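Trainee: After the sequence you'll find the predicted model.
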Amino acid sequence: MATQIPFTGGSGRFLDRALADAKLTKEAVFTTNVVHCHPPKNRPSIPHEIDNCRPYLGLEIAIVEPTLIIGLGRDARAALEHLQPTAPVLPWPFIRPRKAPTDTHSTRVLFAPHPSWIARQPRGEQVDYVSGLTSALKLGFAQPR
């Protein structure tokens, strides 16, 4: 958390690879955390911390108006299931789109494992993770508004 930028350093390398493979830059995507004040010593978030920060995440989503939200890990899933309950959910591992946005909800949601968990998995799973994120990013930026 020293950089004050979400997903930099160790676990951020998977996102960096996926962005590069999708031919995107970090500046092209909006990245945030569910819990805006990161818990001390990298401990898991406590449910009330997620609840306290959920309104900020909701405002960020309203401002950005994304066509695709990629939620990484349990905290993201917990927050986004409350904020985007009617959004079509894409399956993970992501390969290709299986659901189109509905007339009532143009934002899709994809829940993927947190990069720090992937970092502890075998190399093959790490490669598949980056491939899935790359495909999802390409889809997210291919959707016309």
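Mentor: Received the coordinates, thanks.
Trainee: From now on I want contacts and neighbour counts done on CA atoms only, so please keep to that.
Mentor: Will do.
Trainee: Just to be sure, K41 is in a helix?
Mentor: Yes: K41 sits within a helix when classified using DSSP: H, G, I helix; E, B strand; the rest coil.
Trainee: need the next SSE after the helix or strand containing L110, C-terminal direction.
Mentor: Taking DSSP states H and E as the definition, L110 sits inside strand 108-112. Scanning forward in sequence from strand 108-112 by DSSP H and E, the next helix or strand is helix 115-118.
Trainee: Does that next one pack against any helices or strands, and if so which?
Mentor: When contacts are defined as 3 or more Cα pairs under 8 Å, 6 or more residues apart in numbering; DSSP states H and E, helix 115-118 sits against helix 12-21, helix 123-142.
Trainee: Dump those helices into TSV; add distance to H36 as well.
Mentor: Below are these laid out as TSV (distance: least, Cα to Cα, whole Å):
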stretch	distance to H36
helix 12-21	17
helix 123-142	23
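Trainee: could those helices go into JSON lines alongside mean neighbour count and distance to M1?
Mentor: As requested, the helices and strands packed on helix 115-118 are exported to JSON lines (neighbours: other Cα atoms under 10 Å; distance: least, Cα to Cα, whole Å):
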{"stretch": "helix 12-21", "mean neighbour count": "18", "distance to M1": "11"}
{"stretch": "helix 123-142", "mean neighbour count": "18", "distance to M1": "22"}
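Trainee: between those helices, which gets nearest to T31?
Mentor: The closest of the helices and strands packed on helix 115-118 to T31 is helix 12-21. By Cα to Cα, the value is 10.4 Å.
Trainee: And that closest one, what does it pack against?
Mentor: Looks like helix 12-21 contacts helix 115-118, helix 123-142 (3+ Cα pairs under 8 Å, 6+ apart).
Trainee: One more to weigh against that first structure:
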Amino acid sequence: MGAAPAHRADTAARASATLPDTKEERAARLSLLAEEVRTCQKCPLHEGRTHTVFSRGDPSSEVVFVGEGPGAEEDLQGQPFVGAAGQLLDKMIAAMGYHRDEVYICNIVKCRPPKNRKPEPAEMAACSPYLTAQLALIKPKVIVALGATAVQGLIGTSEGITKLRGTWKLYKGSIPIMPTFHPAYLLRQPSAKREVWSDLKEVMRHLGKSAPDRG
């Protein structure tokens, strides 16, 4: 792989250099960023992709959910969390009182790793400017990090999610992060749903929303 073309090398940085004043301008800048992602060849993941997977949802949302990377269904459709784990995530979002399109959802990496493996550090590093630009434009009040890889990509820690979950972290010194289990883990371990709901209730309390008790 060669170096990125000079005219594209700093697009992600420029996208968020001056924060937009309107929802329309924010959406326009995110659209330009998504277009750059579609042609990205910064790491080997581009070689096996069907589609890049940039985001779904409302770029003006107060909550951003960050996952690990696209799976097979996401690669085919070009949207994050559309498979079985995505359906469970939508139920989690609904339980918080949001419609699935009222939050913003993205991943650490924008292309599917082979066989859904964990993204390698170099792949995460290559993709990180895109996520940084996304979050700078959206300026959410809270980030929900879904799984250990999401937390690692956001703040660099290598601790396991069992230790991390339920404890507030901070993204770039300003945005609270709530780490919790990835929905794919919940499909394998349904008993962990109670812990995730506890984490999501903390998010709701932080946002000043009511958090009804549920199992």
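Mentor: Perfect, I can see it now. From a predicted model like this one, the values you see are computed outputs, not experimental measurements.
Trainee: Report the TM-score for the pair.
Mentor: Once superposed, the chains reach a TM-score of 0.73 (TM-score structural alignment, normalised by the length of structure 1), with 127 aligned residues with a Cα RMSD of 2.7 Å.
Trainee: and the angle for the strand holding L110 of structure 1 with helix 123-142?
Mentor: Between strand 108-112 of structure 1 and helix 123-142, the angle comes out at 170 degrees (axes from the mean of the first three to the mean of the last three Cα atoms, to 10 degrees).
Trainee: Neighbours of V66 of structure 2, how many?
Mentor: The number of residues packed near V66 of structure 2 is 28, by other Cα atoms under 10 Å.
Trainee: Pull the contacting residues for it.
Mentor: 105-108, 143-146, 150 (Cα atoms under 8 Å, 6 or more residues apart in numbering).
Trainee: how does it look with 7 Å?
Mentor: For V66 of structure 2, the contact set (Cα atoms under 7 Å, 6 or more residues apart in numbering) comprises 105-108, 144-146, 150.
Trainee: mind listing which of those residues are in strands?
Mentor: Assigned to strands by DSSP state E, the following of the contacts of V66 of structure 2 qualify: 105-107, 144-146.
Trainee: Grab the nearest non-local neighbour of P115 of structure 1.
Mentor: Distances taken as Cα to Cα, 6 or more residues apart in numbering place S11 nearest to P115 of structure 1, at 5.0 Å, with adjacent residues excluded.
Trainee: measure stretch 149-162 of structure 2 end to end?
Mentor: Using Cα to Cα, to the nearest Å, the end-to-end distance of stretch 149-162 of structure 2 comes out at 12 Å.
Trainee: again with stretch 75-91 of structure 1
Mentor: Stretch 75-91 of structure 1: ends 18 Å apart by Cα to Cα.
Trainee: Now tell me what touches it from outside.
Mentor: Contact with stretch 75-91 of structure 1 is made by 34, 50, 54, 58, 71, 98-99, 101, 105, 107-111, as judged by Cα under 7 Å, 6+ apart.
Trainee: Tell me the one of those nearest R17 of structure 1?
Mentor: Of all those, R17 of structure 1 sits closest to G71, with 17.1 Å by Cα to Cα.
Trainee: Can you find the partner of that closest one in structure 2?
Mentor: For G71 of structure 1, the aligned residue in structure 2 is A145 (criterion: TM-score structural alignment).
Trainee: any idea how far the residue nearest to that match when sequence neighbours are not counted lies from K23 of structure 2?
Mentor: Distance criterion Cα to Cα, 6+ apart; nearest residue to A145 of structure 2, sequence neighbours excluded, is P179 at 4.6 Å. For P179 of structure 2, the distance to K23 of structure 2 (Cα to Cα) stands at 27 Å.
Trainee: before we move on, the earlier item: could you dump the helices and strands packed on helix 12-21 of structure 1 into TSV with distance to N42 of structure 1 added?
Mentor: Shown next, in TSV, are the helices and strands packed on helix 12-21 of structure 1 (distance: least, Cα to Cα, whole Å):
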stretch	distance to N42 of structure 1
helix 115-118	11
helix 123-142	22
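Trainee: Enumerate the positions of the biggest helix by length in structure 2 that are buried.
Mentor: Using DSSP state H, we find that the single longest helix of structure 2 is helix 121-138. By 16 or more other Cα atoms under 10 Å, the buried positions in helix 121-138 of structure 2 come out as 123-125, 127-138.
Trainee: roughly how far is it from the heart of the chain?
Mentor: 10 Å (Cα atoms, centre = their mean, to the nearest Å).
Trainee: mean deviation (superposed) between that helix and structure 1, please.
Mentor: By mean Cα distance after the TM-score superposition for structure 1, the fitted helix 121-138 of structure 2 averages 0.5 Å away from its aligned residues in structure 1.
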